[in-house]
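> Provided below for reference: sequence and predicted model.
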Amino acid sequence: MGLLRVIKKEDHNSAKIVQILNTNKQIKFVSLMGVDLGGNATDEKIPVELFKKDIDDFLYRGIQTDGSSVELHEIATLNNAKVNLLPDLDVNWYIDYNTELTDYETNLPVGTLKIPSFLIHNDKKVCSRGILQRATNNLENTLIDLLKKYPNLLNNIDINSVDDIEKINITSATELEFWVSTPEDKADLDKLYVSQSLKEQYWKKTQGTIRSALERTLIILQELGVEPEMGHKEVGGIASSISIDGKTNHAMEQLEIDWKYSSAIQTADNEIVIRDIVEEVFKSFGLDVTFKAKPLNRVAGSGEHTHIGISAKLKDGTVKNLFSPKCMNSDFMSEIGYGALMGILKNYEVLNPFVTDSNDALNRLVPGFEAPVCIVTSLGKTYEVPSRNRSVLIGLIRDIDNPLATRFELRAPNPLSNTYLVLASIYQAAVDGIKAVAVSNLDSKELEKEISKEAGETSFYLEKDRKYRDEENVFEYYTQDEREKLFGKSPATVYENMLNLDKYIEKVEVLKDNDVFTDDIINSFKVGAIERWMMELKNRVIQDNMDIIRGCKKMHTIDEMDALDEVVYNDIDNIKHELMKDTLIRKSLFSQIIEALDNNELELASQLQLVMKAKMELLQREYIQYKKNIF
């Protein structure tokens, strides 16, 4: 008999929970998992006997915690820090096992019941989970109201009347990419770059301990009920070696795991649990895992493509996709589909801060590497052939023979994006677009022309000077200046991205529709993101760059040198000094950034960060070429 991995939401009543815990003695602790605005999940250890004794209090009144332990800037303040954790009874609960500690009574690993919970301050749900809950409720309720008021929205969907609808289903799924390596191994960027360019690792067979860890992870996910659909090698990585005892040596590989769609909140919960499982399983096999968006320069970063769908369950038991048209051969989408997609595209400037809120995330979003930086979509060149344009921000995924499969794929998120807030902002933007389409009374053919308009053409909803659909590879077809003119200029630093929440006032109002996001929450998120950016830039990014610079040492000797070696290294040395070395008459770039941060000159620090990044990339390129010329 396998370990109990999940307690389904149908069993969330006091008597049933106590019965399950009494039957599974290896579960020794309970942890209420709230997710703050920074995406951090709380984890505490409550003895299971205490939980069972006061179970009704725990389930319906929650527990109190100190607001200083969670990221709720300017909400949970020193003079008003009380925050409650209240269990969510409408999602699955998972059991997290400590494989390094065995329960002496059952001889099984010690387990902790993880209960996803809301963070409540002044009787309001101020956490990521609460925001997503409000966003899904807003989308469901608004859709029903619009369908009643504007029945024309159903003209191109195989539903006769809104009265036939029993429930709106909002579904999502994410794809988790990550890098795996053997401890202490250093990356050979040249080998990784060449292997990636040749696509030598993509979809190749996993071997040794990496194969075992991946398969073990998929087995546990099946036991959890999240229904994994696939695990495979991604494009990044180099071939590892297998020792005579079967162990993997010198591994540096990128993997991906996909699982079946679920409700929005369950999807976000699953992602947190799955990241923990991946990390623990691979660690048990002696492997390191990183979910960083861009762990290595010049090599593919890790994305977490996020899929969004909306369907309706009818009273006769059938399910209809609200994005799919009646005839898949003659339309890309329904009117609701066009509205949702246009809403996401038009309002993306205020969605982007929630999608991309860290230095690491922005490092991934550079032209090339199939990383989306342009606010543009692809529908497909014909109705019969689905689009596979990987250069766009958000794509339409469709299967002409399966209308239920129609959905959107947002390609910008990464494994450490706060999926709760990403989905919540997407849904708010989708609502805005669907409202506009409903009022316009345009049919699907007219809406196809609208989303396909050229820059300079007017639209009932989309911005005049922007282009929103392109079937070309936008990185190869356009220059950078052309991309910025057509699709807008992407923020290059966290500070620039957060300024969008001040710059685009009308679009921020879309987030605030029906109090899903509030001024306090948006401000708290922005303050937290900027504080993390400042701290990371000063104490991590610059420190990491210092280590790289110290590693760029002179390698040639007098006996084996050519004049070229001396010239090239002198250039490298000049860059090193410019970046890092203070003198009596000049401050280094690092010192200038630190001084700007200390003086709260954030715009200057942001500009200098971009200069630093460009010079660090130049330094690393030149040093690689320099080393290649040394015997």
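Structure received.
> When you work out contacts or count neighbours from here on, use the C-alpha atoms and nothing else.
OK.
> Now do the helices for the stretch 351-500 of the chain: every range, in order, please.
Ranges of helices within the stretch 351-500 of the chain are 359-364, 419-440, 444-451, 474-477, 480-487, 494-503, based on DSSP state H, counting those that start in this stretch.
> Neighbours of the residue nearest to L396 when sequence neighbours are not counted, how many?
Leaving aside its sequence neighbours, L396 sits nearest to F408 (Cα to Cα, 6 or more residues apart in numbering; 4.9 Å). F408 is flanked by 24 other residues according to other Cα atoms under 10 Å.
> this is the comparison structure:
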Amino acid sequence: MTTGNLADEADGLTEAEEAVLEEIEEENVKFVRLQFTDITGTVKNVSIPAGQVEKAFKEGIWFDGSSIEGFVRIQESDMRLEPDPETFAVLPWRTDDNAASARLICDVANTDGTPFEGGPRQVLKSVIERAESMGYEISIGPEPEFFLFEKDEHGKATTNPHDSGGYFDLAPKDLASDVRREIIFTLEDMGFEIEASHHEVAEGQHEINFKYDDALGTADNIATFRAVVRAVAEQHDLHATFMPKPIGEINGSGMHSHISLFDEDGNAFADDDDEFNLSELAYNFMGGVLNHAQAFTAVTNPTVNSYKRLVPGYEAPVYIAWSDVNRSALIRVPDAAGTSARFEIRSPDPSCNPYLAYAAVISAGLEGIENDADPGDPVREDIYEFDDEKREEYGIETLPPNLGAAVDALEEDEVITEALGDHVSEKFAEAKNADYADYKTHVSSWEEEKYLEKF
């Protein structure tokens, strides 16, 4: 089948699928990338000619699941990609003949057509279904940060920042303002609504905020955002990284996430009569998040390097507490009311798999609602200044100090492992334990410089 008259030839498709075929024809799309993520959050894709999109909608596209980290074994490798028509977007880069490519984000199915329990997107959809059964829709607004680094003469990434700017700086210190602008235009071409962008605290560090969406849409957007940032950076001969702490002794990159729940009456987190404009439901959800923070940290902060960011002194949260003014706490409540009432979880970093990270956090919050969890009183003092005795007096616990401890906490928490499912919990812990084992046996340049001649 050719791309001409795709919509006319479509049979048995949904209205959304037919709209995709029409746009393919209108935009002169020649190839479509079918995207999905593995358990670590790495985006994978299969490219198909535009003429095969109708077949993809009707029958799915088969692929070898045993080649994808954390999916299935070699003896059960056949799996199917099922594209979600709501995620269709034309990529902004065209060929010389004005032909375009597009992408569709896919769910993963087993050979019998049932959803694959190890698919990260399916894990999040299952948690969303649980929330919907309780009468709620989840809204999430992320704030992903990243670094732009120069490349060396061989085209390999360095840790030399592209500029010397600081928080909210302007040009000439913020040399990357043009790069950020191009990233924003590219994202807008793909349907994003950008709310703000600015230089972050560290040299070479940036933040671009896009409008909140439902939980699944936000996770999809984060996966797309990371791909676009890297692609635009490459066009400027730069390397963009979402590594949480690429340089020691300076601020790392986080992905603060603003969360609220909506029901048939509006924002279920809102209560204008409360000091912090939050409802009892919001406090229960918050209590659940705090109760399970140690367990979901393995998912929201999934690399060895993540724990180089989660240390006192660099504006990253370490302490399991909440506050309206205190950025040393895990949860901050912004000064917002009505439809904007929400709270901000400050621990996630942009290396996480957004589908699994949000599934874990939401599940913790829903469990808090079901069990009337109490988040305790806000802590308005700087917890970084507390000694152990004072933290014990306030009942403040800390996030896990390393990936190994985080995985241990995850495996002991039935609420989070149940939300992730047996398959993902097992494969995720297996992969992260392997990473941590490798890390523990590695001898760093710091150790060589510190001890080689001394001892």
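Okay, I see it. Keep in mind the model is a prediction, meaning the values are calculated, not measured.
> Once they're superposed, tell me the TM-score.
After superposition, the two chains reach a TM-score (TM-score structural alignment, normalised by the length of the second structure) of 0.87; 433 aligned residues with a Cα RMSD of 2.8 Å.
> returning to that earlier point: and the equivalent of the residue nearest to L396 of the first structure over in the second structure, what does it touch?
Using TM-score structural alignment, the partner of F408 of the first structure in the second structure is F343. By Cα atoms under 8 Å, 6 or more residues apart in numbering, the contact set of F343 of the second structure is H258, I259, S260, I331, R332, V333, P334.
> Which of those residues are conserved in the first structure?
Cross-checking those against the first structure gives H258, I259, S260, I331, R332, V333, P334 as conserved contacts, using both residues aligned by TM-score structural alignment, their matches' Cα atoms under 8 Å.
> so is the first one in a helix, a strand, or just coil?
It refers to H258 of the second structure. strand (DSSP: H, G, I helix; E, B strand; the rest coil).
> Distance check, the nearest residue to V278 of the first structure once chain neighbours are set aside against D276 of the first structure.
Among residues not flanking V278 of the first structure along the chain, T217 sits closest, at 6.2 Å (Cα to Cα, 6+ apart). Distance of T217 of the first structure to D276 of the first structure, computed by Cα to Cα, to the nearest Å: 10 Å.
> the more surrounded of these two?
When neighbours are counted by other Cα under 10 Å, T217 of the first structure and D276 differ, and T217 comes out ahead with 22 against 12.
> Relative to F282 of the first structure, how far out is that one?
In terms of Cα to Cα, T217 of the first structure sits 8 Å off from F282 of the first structure.
> do the same with Y569 of the first structure
Y569 of the first structure sits 41 Å away from F282 of the first structure, going by Cα to Cα.
> again with V541 of the first structure
Taking Cα to Cα, one finds V541 of the first structure at 27 Å from F282 of the first structure.
> same deal with P367 of the first structure?
Distance, P367 of the first structure to F282 of the first structure, by Cα to Cα: 31 Å.
> So for the two, which sits in the more crowded spot?
Counted by other Cα under 10 Å, P367 of the first structure and F282 do not tie: F282 has more neighbours, with 23 against 15.
> that older thread, need the helices of the stretch 351-500 of the first structure in JSON lines with distance to E44 of the first structure and mean neighbour count, can you?
Putting the helices of the stretch 351-500 of the first structure into JSON lines (distance: least, Cα to Cα, whole Å; neighbours: other Cα atoms under 10 Å) gives the following:
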{"stretch": "helix 359-364", "distance to E44 of the first structure": "28", "mean neighbour count": "23"}
{"stretch": "helix 419-440", "distance to E44 of the first structure": "21", "mean neighbour count": "24"}
{"stretch": "helix 444-451", "distance to E44 of the first structure": "48", "mean neighbour count": "18"}
{"stretch": "helix 474-477", "distance to E44 of the first structure": "47", "mean neighbour count": "16"}
{"stretch": "helix 480-487", "distance to E44 of the first structure": "45", "mean neighbour count": "16"}
{"stretch": "helix 494-503", "distance to E44 of the first structure": "31", "mean neighbour count": "20"}
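> got JSON lines for the ones you listed, with distance to W259 of the first structure too?
Shown next, in JSON lines, are the helices of the stretch 351-500 of the first structure (distance: least, Cα to Cα, whole Å):
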{"stretch": "helix 359-364", "distance to W259 of the first structure": "23"}
{"stretch": "helix 419-440", "distance to W259 of the first structure": "15"}
{"stretch": "helix 444-451", "distance to W259 of the first structure": "31"}
{"stretch": "helix 474-477", "distance to W259 of the first structure": "29"}
{"stretch": "helix 480-487", "distance to W259 of the first structure": "32"}
{"stretch": "helix 494-503", "distance to W259 of the first structure": "30"}
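> Compare those helices and give me the one nearest S172 of the first structure.
For those, proximity to S172 of the first structure was assessed by Cα to Cα; helix 419-440 is nearest, at 8.3 Å.
> What does E82 of the second structure correspond to in the first structure?
In the first structure, E82 of the second structure lands on L86 (TM-score structural alignment).
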